[in-house]
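Participant: All I have is the shape, not the residue letters:
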């Protein structure tokens, strides 16, 4: 009986040799992912890997503009998921991403937040901030949330008036941290950033008419070693199950 059991185990190891030898999965995908997806992406990855055991996904999080420049510099990324269409389309224009894989996977809402107990500031009153008070937003040249905020402030005629009062964060997570620590009186972040955060409050919502549509856009990098698998993962992000997960984390539908 023990001999038979040993034969069965041996055969199983021959069939599933990668599991027995501890070998890595057949495909490792390396993704450059916007910082605003840092909470939901691990869950999306886990859901996908459950049904695709031959695929392992590793994500690097950061500002979309910085990740764009990494791809342009030759970073070995298989795909990108950015918080704006602009950096994805820049890669497409340079032939660095596959146009047939480009897709919008979610939308978002830009809001003005402040520390709990702070003054009830609104967009319309930002120009009247008390002396010494500061406003945080992402660096417009690299952080889409900062670019959206700048667009809104320009259209409201406040951008120039607020110069010298602005604090810039390297990504949306850094901007949120400024507000949570009480270092600024208000900050521009995505509504999805507020999930599970109890020490800041939403002060105002930025109207869509004041800025470009807030979109999460993805694409596979041209020449990536796991191009087919990357495209399949990006397709998964548009499925009802993935869309439901994104909504649970505060993102809007497509």
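Facilitator: Yes, it's here. The shown structure was predicted, so the numbers you read here are calculated from the model rather than taken from an experiment.

Participant: When you work out contacts or count neighbours from here on, use the C-alpha atoms and nothing else.
Facilitator: OK.

Participant: got the contact list for residue 50?
Facilitator: Residues touching residue 50, when contacts are defined by C-alpha atoms under 8 Å, 6 or more residues apart in numbering, are absent altogether.

Participant: adding another structure so you can compare the two:
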């Protein structure tokens, strides 16, 4: 009976929802930092995003860091890539937001703006939803620009397909946060980007100097990713 009690306690620590407003404030601070960098050093912000994408973070972690920070409030159950997984979920999520801030500062030398008097939030579902939408408004536009630049840089061989694949995955998560992308990987045999969402899969493949959405079964070309995403943000 004692062993069962210990196991229940451990399970609760790993999946317990975030309970304080500190995480919500960290999301707001990071969004303000992104917006400040976008207004004053857009190239630096784009470089910071690429540095994060090409670092050692899993796609699931990048998704919460950049695209869907509000989803951390429900159940933080993704496999995290950091050694401090034994800490409470809130500590991990806050550390990820601060990692975004540090990446921006390292490139731009822009410090995180102080929160305003009205920017002191409770960490509930409605608050985080609003903060997530605010993040996606600015990050969706920035990520689309970074994707366009990455595609132009990759022509014609697209040796940077992994980078492009992650960017498409993040952009889809921002556009469709309720069916966000869970995994993004490049199948090296077919050289195709495979995205897995909560309700389906998407395949993107280089073809004739473009990145095209293709049918998961066969090679039917459905759309150019740039045409697909042009109206998203």
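Facilitator: Arrived safely, thanks for sending. Note that the coordinates shown come from a computational prediction; the quantities given were computed from them, not determined experimentally.

Participant: now what about the TM-score between them?
Facilitator: Here the TM-score for the pair of chains, by TM-score structural alignment, normalised by the length of structure 2, is 0.25; 104 aligned residues with a C-alpha RMSD of 6.1 Å.

Participant: Quick one: the helices in structure 1, in order.
Facilitator: Counting by DSSP state H, structure 1 has helices at residues 2-15, 17-21, 41-51, 64-72, 85-93, 144-155, 172-180, 227-236, 240-248.

Participant: for the second one, packing partners?
Facilitator: Going back to what we said before, that points to helix 17-21 of structure 1. Counting contacts by 3 or more C-alpha pairs under 8 Å, 6 or more residues apart in numbering; DSSP states H and E, helix 17-21 of structure 1 packs against no other helix or strand.

Participant: if we can go back for a sec, which of the helices of structure 1 sits closest to residue 106 of structure 1?
Facilitator: Evaluated with C-alpha to C-alpha, these place helix 240-248 nearest to residue 106 of structure 1, the distance being 7.4 Å.

Participant: tell me which strands and helices the closest one is in contact with?
Facilitator: For helix 240-248 of structure 1, the packing partners by 3+ C-alpha pairs under 8 Å, 6+ apart come out as strand 103-107.

Participant: if we can go back for a sec, next, format the helices of structure 1 as TSV and append distance to residue 115 of structure 1.
Facilitator: TSV is the format used below for the helices of structure 1 (distance: least, C-alpha to C-alpha, whole Å):
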stretch	distance to residue 115 of structure 1
helix 2-15	57
helix 17-21	49
helix 41-51	26
helix 64-72	26
helix 85-93	30
helix 144-155	18
helix 172-180	6
helix 227-236	36
helix 240-248	24
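
Participant: For residue 30 of structure 1, which of the ones you listed is the nearest?
Facilitator: Put simply, out of these the one that sits nearest residue 30 of structure 1 is helix 227-236, at 8.8 Å, with distance taken as C-alpha to C-alpha.

Participant: Tell me the buried residues in the helix ranked longest in structure 2?
Facilitator: When secondary structure is assigned using DSSP H, the longest helix within structure 2 turns out to be helix 125-154. Applying a neighbour-count criterion of 16 or more other C-alpha atoms under 10 Å, the buried positions in helix 125-154 of structure 2 are 128-129, 131-140, 142-144, 146-147, 150-151, 154.

Participant: all strands of structure 2, in order?
Facilitator: According to DSSP state E, structure 2 carries its strands in the segments 181-187, 192-197, 201-207, 210-214, 221-224.

Participant: Which elements pack onto the last one?
Facilitator: Contacts defined by 3+ C-alpha pairs under 8 Å, 6+ apart place strand 221-224 of structure 2 against strand 210-214.

Participant: how far does stretch 144-164 of structure 2 stretch from start to finish?
Facilitator: Its start and end residues considered, stretch 144-164 of structure 2 measures 11 Å (C-alpha to C-alpha, to the nearest Å).

Participant: count of neighbours near residue 3 of structure 2?
Facilitator: 8 (other C-alpha atoms under 10 Å).

Participant: OK, contacts around it?
Facilitator: For residue 3 of structure 2, the set of contacting residues under the criterion of C-alpha under 8 Å, 6+ apart is empty.

Participant: Grab the nearest non-local neighbour of residue 144 of structure 2.
Facilitator: Sequence neighbours aside, residue 171 is the residue nearest to residue 144 of structure 2 in space, at 7.0 Å (criterion: C-alpha to C-alpha, 6 or more residues apart in numbering).

Participant: distance of that neighbour from residue 62 of structure 2?
Facilitator: Residue 171 of structure 2 is 12 Å from residue 62 of structure 2, by C-alpha to C-alpha.

Participant: higher neighbour count, these two?
Facilitator: More crowded of residue 171 of structure 2 and residue 62, by other C-alpha under 10 Å: residue 171, with 28 against 22.

Participant: ok, the more buried one touching residue 143?
Facilitator: Yes: between residue 171 of structure 2 and residue 143 there is a contact at 6.6 Å, judged by C-alpha atoms under 8 Å.

Participant: can you tell me which of the helices of structure 1 comes nearest to residue 28 of structure 1?
Facilitator: When the helices of structure 1 are ranked by proximity to residue 28 of structure 1, the top entry is helix 227-236, at 9.0 Å, counting by C-alpha to C-alpha.

Participant: how about that closest one: buried residues?
Facilitator: Taking 16+ other C-alpha under 10 Å as the basis for neighbour counts, the residues of helix 227-236 of structure 1 that come out buried are 227, 229-231, 233-236.

Participant: now the residues you listed as a markdown table including distance to residue 200 of structure 1?
Facilitator: Supplementary listing: these in a markdown table, determined by distance: C-alpha to C-alpha, whole Å:
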| residue | distance to residue 200 of structure 1 |
| --- | --- |
| 227 | 41 |
| 229 | 39 |
| 230 | 36 |
| 231 | 37 |
| 233 | 34 |
| 234 | 33 |
| 235 | 35 |
| 236 | 33 |
